[in-house]
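Enquirer: just to be clear, the model below is a prediction. Sequence and coordinates:
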Amino acid sequence: MTTDFPNYRRLLPRQAWMRRGGILLAVWSCIAAIALAASLVVLFLIVDLLVYRGRIQVPVADAEQLVPFVTTVGPAGVAEDTGIRSVLWRHRNFPVPNCPVATRIRTPLSRFIPLRTNRGALATLVVSLVGLGILHAFSLNRIRSRAAGLAQEVATSLRSQIHRQILRLGPGDLDQRDYSSAQSLFVRSVDAISGALTSLLSTGISHWVGIVLVLALMLIIDWSITLQALFPLLAGFALIRWERTQGVLRQQLAEAHAAGDLRVLSEGLRKSRIVRGFGMEVVEQERFQMYLDRYSGIVRSGAIAQGWSLWAARVMGALMLAIVLYLVGSRVLGAGKPLGIPSALTIIAGFAALLPLVNGITSVSSLRRVIGVEWSAIQRFLSILPEVGQAVGAKFIDPVTKTIQFEGVSYRRGDRLLLNQFDLCIPAGSVTALVSLDPLEARAAAAMIPRFLEPQSGRVLFDGEDIGWGTLESIRAETIYVGGNDPCFTGTVSENIRCGDPRYDSPAVMEAAKLVHAHQFIQRLPLGYETQLGEHGEQLTPGQTFLLGLARAIIRNPAVIIIDEPTEALDQGTKNFLDDTYQRMSDQRTVVFIPTRLSTVRRCDRVVVIDEGRVDSIGPQPELVKSCELYRHWEYVTFNVFRRSGEKG
């Protein structure tokens, strides 16, 4: 697979970054980094003040040099209680002698009254350090909040795209494969991208700027000791990460090896009859204990290996720390130009501040890998083309008044041939049942009528007109598919029946519910037609949900209704009214059933038996029982007395 960096850039392009507050994120990242570096500077000033106690001492002959810093000098060239001025005097040649920028900074600091005494300077510096710490913490909070906001906007955009795609693909999803894939992408993949993107945006700019500023400060203080300590630290950090990774891999390898023994142990639980029947208790117990001991040993060895890896990582970390302390301490104790204690402590604090920053940067590759993998999966799903599209120059298709004709229709889904040169004529105004041993074959034929699926060869005709050249709007306005397992929408009962169509008022909604015998149970709901349904609302039985689906269809008064009956058992209240509901709905319209109830099959004018993608037999149910062995087999498999009574209908 190619690098995930292009995927990351496509996920959050520059224009979107600018539009969605990326500049504010960058600003807060820089503020956080500057606050961290400034904290180290203030820490250096505090330590210097505590070590030297605000005391300045120079030869008497050079006492006049102190005039810009202090006004009173003792007879021995000593000035006491000078506050921040002692620090400025000692470092007057920092970073280079007579630096104009440094001079412009030192002059106002030396004249600032709270900094002119030791106690005043200490109080001011401590307050400054606390303030910088608060600013740094607040900046990190804003960075995290802004990063989470950006990631959430990306997640919202991805979820909208997945939702639009499933609306395009969903009608032809016979076996719910597309829905399952979309649900996993919608929840798991988008959450993974959102979390990884939040972490990536939180660490990216602030960590890099912080590393640059802190490292620059340390190099200015003493470049040689910083570089001497930096390289062993980086090498040790890399070794620690490698050792930890190896420890995790060793444990995973041990668990993989142990999985085989665990399967053997679990399979032994199924052999109790053989063991007891043949008197193998002792042999089986010995064998079970052998595998159990081996499994425990492998798992224990993996845990020990990981423990040793963690121990080795800690030892290496302690060794690196000891090296840094030794190098810095050697410079403090060295002859010639020794390193001051304030500078030494500031360098050590700088390295301590660098460790979490570097650790965050090293996690960027894994975060980008997560984003790349999940983003690629989403893109593969979004790139799937829907099977059905509207042809250029498509025309209006009139409602069916004569026949629905299938001519040589073939359709394959994956490696399964569901329809194979399928020919069928359904007279208008008839009630037809489509049955097949493979339920997907009947569903595929029914889904061709509203053009949820497109024939891969052959065609479907409404009164002699090829619906492949018709507008989807005109076809689906007069051809309604009622899925028995379709859920309710989140909203009121009235909204579920109306489906957002303003043409239908409350009386029309109530009339449709009465026609399908749903009015009775709706009236018993807490708020009647205004009762909320869905995730946080009233929960309906499968039968009640099915009746709402029938009301949703009948309110539109279509010429053709396709009813895919529920596979779940219906409550007795729904069963009592369903035959009368079907009778009312069948008046002066074409009805096609995919039945799961024997009473539904019996009331149909014709039953079409489909086998291996072709029409095997056609006729009323009583005739097929006598003449069609395949139908008798289907009826027995579907409705035999040994099935649960709730499924027989």
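Expert: Arrived safely. Residues are numbered from 1 along each chain as shown.
Enquirer: can we go C-alpha only for contacts and neighbour counts from here?
Expert: OK.
Enquirer: helix or strand for the closest residue to residue 33 other than its chain neighbours, which one?
Expert: What sits nearest to residue 33 in space, not counting adjacent residues and going by C-alpha to C-alpha, 6 or more residues apart in numbering, is residue 210, at 4.3 Å. For residue 210, the host element (DSSP states H and E) is helix 190-268.
Enquirer: so which elements touch that helix?
Expert: helix 22-52, helix 118-169, helix 281-333, helix 341-362, helix 364-382 (3 or more C-alpha pairs under 8 Å, 6 or more residues apart in numbering; DSSP states H and E).
Enquirer: could I get the ones you listed as JSON lines with distance to residue 442 and mean neighbour count?
Expert: Shown next, in JSON lines, are the helices and strands packed on helix 190-268 (distance: least, C-alpha to C-alpha, whole Å; neighbours: other C-alpha atoms under 10 Å):
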{"stretch": "helix 22-52", "distance to residue 442": "53", "mean neighbour count": "20"}
{"stretch": "helix 118-169", "distance to residue 442": "19", "mean neighbour count": "18"}
{"stretch": "helix 281-333", "distance to residue 442": "50", "mean neighbour count": "16"}
{"stretch": "helix 341-362", "distance to residue 442": "55", "mean neighbour count": "18"}
{"stretch": "helix 364-382", "distance to residue 442": "27", "mean neighbour count": "18"}
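Enquirer: picking up where we left off before, downstream neighbour of the helix holding residue 210 in the secondary structure list?
Expert: Heading C-terminal from helix 190-268, the first helix or strand you meet, by DSSP H and E, is helix 272-277.
Enquirer: three-state assignment of residue 54?
Expert: coil (DSSP: H, G, I helix; E, B strand; the rest coil).
Enquirer: so which of the helices and strands packed on helix 190-268 comes closest to residue 602?
Expert: Checking the helices and strands packed on helix 190-268 against residue 602 by C-alpha to C-alpha gives helix 118-169 as the closest, at 34.0 Å.
Enquirer: chain center to the closest one, what's the gap?
Expert: Distance of helix 118-169 from its chain centroid, counting by C-alpha atoms, centre = their mean, to the nearest Å, is 20 Å.
Enquirer: helices or strands next to the next helix or strand after that helix in the packing?
Expert: Counting by DSSP H and E, the next helix or strand C-terminal to helix 118-169 is helix 177-184. Under the contact criterion of 3+ C-alpha pairs under 8 Å, 6+ apart, helix 177-184 touches helix 118-169.
Enquirer: structure two is appended below for comparative analysis:
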Amino acid sequence: MSNRQPNAFHRAFPAREFFRGSARSVLFWSLVNGLLLILLLVDLFLIIDLLDHRGRITLRGEQNVQLLKELRTAPVSLPVENEQEEPESEPENGQADAKDNVPDGAPEAKSPQAEEAPRLEMVSLTDSGILPSVWWTYSKYQMGLLPQLYQRVPLLQENQTALFTLICFALVVASIRVLIRWRSRQKSLKISHQVSMTLRNMIHRQALRLGPGDLSGKETEQAFQLFIRDVGTVQQGVFQWVYGQSRHPVTLLILLLFTISIDWRLTLQCMIPLVAAWYFLLQHRK
């Protein structure tokens, strides 16, 4: 059982206050801000990938081409390399003359079987928007969100409109994140102001009790210093603690879950040195 006693700061604002009133709303807005950060990162990935591949995608194999047909709303046209010219059919009169020249009893010559339709074993597309990114994420992670988004939003199916749409979406998400951070900051200021007002009321009541017996005015001066200077320091500390604790841990947790969903092995390889560095930093500060 821990004998650790809370210090004056934690007595002024206990940890349980995080789940009450305005502090709970700060946690909620921090969670929304972290989710918007994930959307912004995905959007930046699509923008950078679009600038890299420029909407060009080439696939080989009948299974891959068939899967591409399912992802793409517009029909996939046959490439020029696989098109085969159909032989011109002979006139019907010529075929009739040939049949007349065949002697009786001789086996009839079998007409050549119709050639099967050529299978689409390779396809190359240009100006397909974010289709290469959609194909890569779907084939690697089997994620169905991007294919549905690509099929339902025609603006993402061409390079220019896709780039313009992604940039506008990034600006909108970034603006919303700025507004949410401002909202969280205002809520944190409100919490710190409430804590400071509570402390000042307690100091004022204590000063009134000690006032008649304070003939030298020393205790009144000390209460005045607590009322102005120390409570202001506590107010600033509560603001920094609430705003930081509700913002950074939630964001780090969401980013950790996002990286694990992408590649948990690579995430583990990166987390081991980060945790070790964090531990040594904490030991150094102690």
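Expert: Looks like it arrived, so ask away. Every value quoted in this text rests on a predicted model; they were computed, and no experiment measured them.
Enquirer: still on that earlier bit, kindly calculate the angle that the helix holding residue 210 of the first structure makes with helix 341-362.
Expert: 70 degrees (axes from the mean of the first three to the mean of the last three C-alpha atoms, to 10 degrees).
Enquirer: closest one to residue 1 of the first structure among the helices and strands packed on helix 190-268 of the first structure?
Expert: Closest to residue 1 of the first structure of these is helix 364-382 (C-alpha to C-alpha; 9.4 Å).
Enquirer: residue range for that closest one in the second structure?
Expert: The aligned range for helix 364-382 of the first structure in the second structure is empty, by TM-score structural alignment.
Enquirer: who's in contact with that helix?
Expert: For helix 364-382 of the first structure, contacts defined as C-alpha atoms under 8 Å, 6 or more residues apart in numbering pick out 3-5, 7-8, 11, 161-162, 165, 182, 185, 189-190, 192-193, 196-197, 199-200, 204.
Enquirer: same check on stretch 315-324 of the first structure?
Expert: Residues from elsewhere that reach stretch 315-324 of the first structure (C-alpha under 8 Å, 6+ apart): 229, 232, 233, 236, 237, 239, 240, 348.
Enquirer: mind checking what secondary structure residue 5 of the second structure has?
Expert: Relying on three-state DSSP, one would call residue 5 of the second structure coil.
Enquirer: what do you get for residue 78 of the second structure?
Expert: At residue 78 of the second structure the chain is in coil, as set by three-state DSSP.
Enquirer: residue 408 of the first structure sits in which helix or strand?
Expert: strand 403-413.
Enquirer: tell me, that strand lands on which residues of the second structure?
Expert: Strand 403-413 of the first structure covers no residues of the second structure once aligned (TM-score structural alignment).
Enquirer: how about that strand: buried residues?
Expert: Buried residues in strand 403-413 of the first structure, counted by 16 or more other C-alpha atoms under 10 Å: 403, 404, 405, 406, 407, 408, 409, 410, 411, 412.
Enquirer: where's the last one relative to residue 444 of the first structure, distance?
Expert: Meaning residue 412 of the first structure. From residue 412 of the first structure across to residue 444 of the first structure, the span is 10 Å (C-alpha to C-alpha, to the nearest Å).
Enquirer: need the overlap of contacts for these two.
Expert: Joint contacts of residue 412 of the first structure and residue 444 (C-alpha under 8 Å, 6+ apart) are 418, 419.
Enquirer: who's in contact with the alignment partner in the second structure of the residue nearest to residue 33 of the first structure?
Expert: Counting by TM-score structural alignment, residue 210 of the first structure corresponds to residue 251 in the second structure. Neighbouring residues of residue 251 of the second structure by C-alpha under 8 Å, 6+ apart: 30, 31, 33, 34.
Enquirer: same question, residue 637 of the first structure
Expert: For residue 637 of the first structure, the contact set (C-alpha under 8 Å, 6+ apart) is empty.
Enquirer: re earlier: which of the contacts of stretch 315-324 of the first structure sit farthest apart?
Expert: 239 and 348 (20.5 Å).
Enquirer: ok so, going back, going through the contacts of helix 364-382 of the first structure, which ones are buried?
Expert: The buried subset of the contacts of helix 364-382 of the first structure (16+ other C-alpha under 10 Å) comprises 4, 7-8, 11, 161-162, 165, 182, 185, 189-190, 192-193, 196-197, 199-200, 204.
Enquirer: centroid residue for the second structure?
Expert: For the second structure, the residue sitting closest to the mean C-alpha position, by C-alpha atoms, centre = their mean, is residue 38 at 2.2 Å.
Enquirer: so what touches stretch 21-41 of the second structure?
Expert: Looking at what lies outside stretch 21-41 of the second structure - C-alpha under 8 Å, 6+ apart - the contacts are 17-18, 170, 173-174, 177, 180-181, 183-184, 187-188, 190-191, 242-243, 246-247, 250-251, 254-255, 258.
Enquirer: which residues in the first structure does stretch 175-184 of the second structure match up with?
Expert: Aligned by TM-score structural alignment, stretch 175-184 of the second structure corresponds to residues 134-143 of the first structure.
Enquirer: average offset between that stretch and the second structure?
Expert: Taken against the second structure, stretch 134-143 of the first structure registers an average deviation of 1.6 Å after superposition, with mean C-alpha distance after the TM-score superposition for the first structure.
Enquirer: what do you get for stretch 219-238 of the first structure?
Expert: When the second structure is overlaid, stretch 219-238 of the first structure sits 2.6 Å from its aligned residues on average, using mean C-alpha distance after the TM-score superposition for the first structure.
Enquirer: re the thing from before, relative to helix 22-52, how tilted is the helix holding residue 210 of the first structure?
Expert: 80 degrees.
Enquirer: can you give the distance of helix 190-268 of the first structure from its chain's centre?
Expert: 23 Å.
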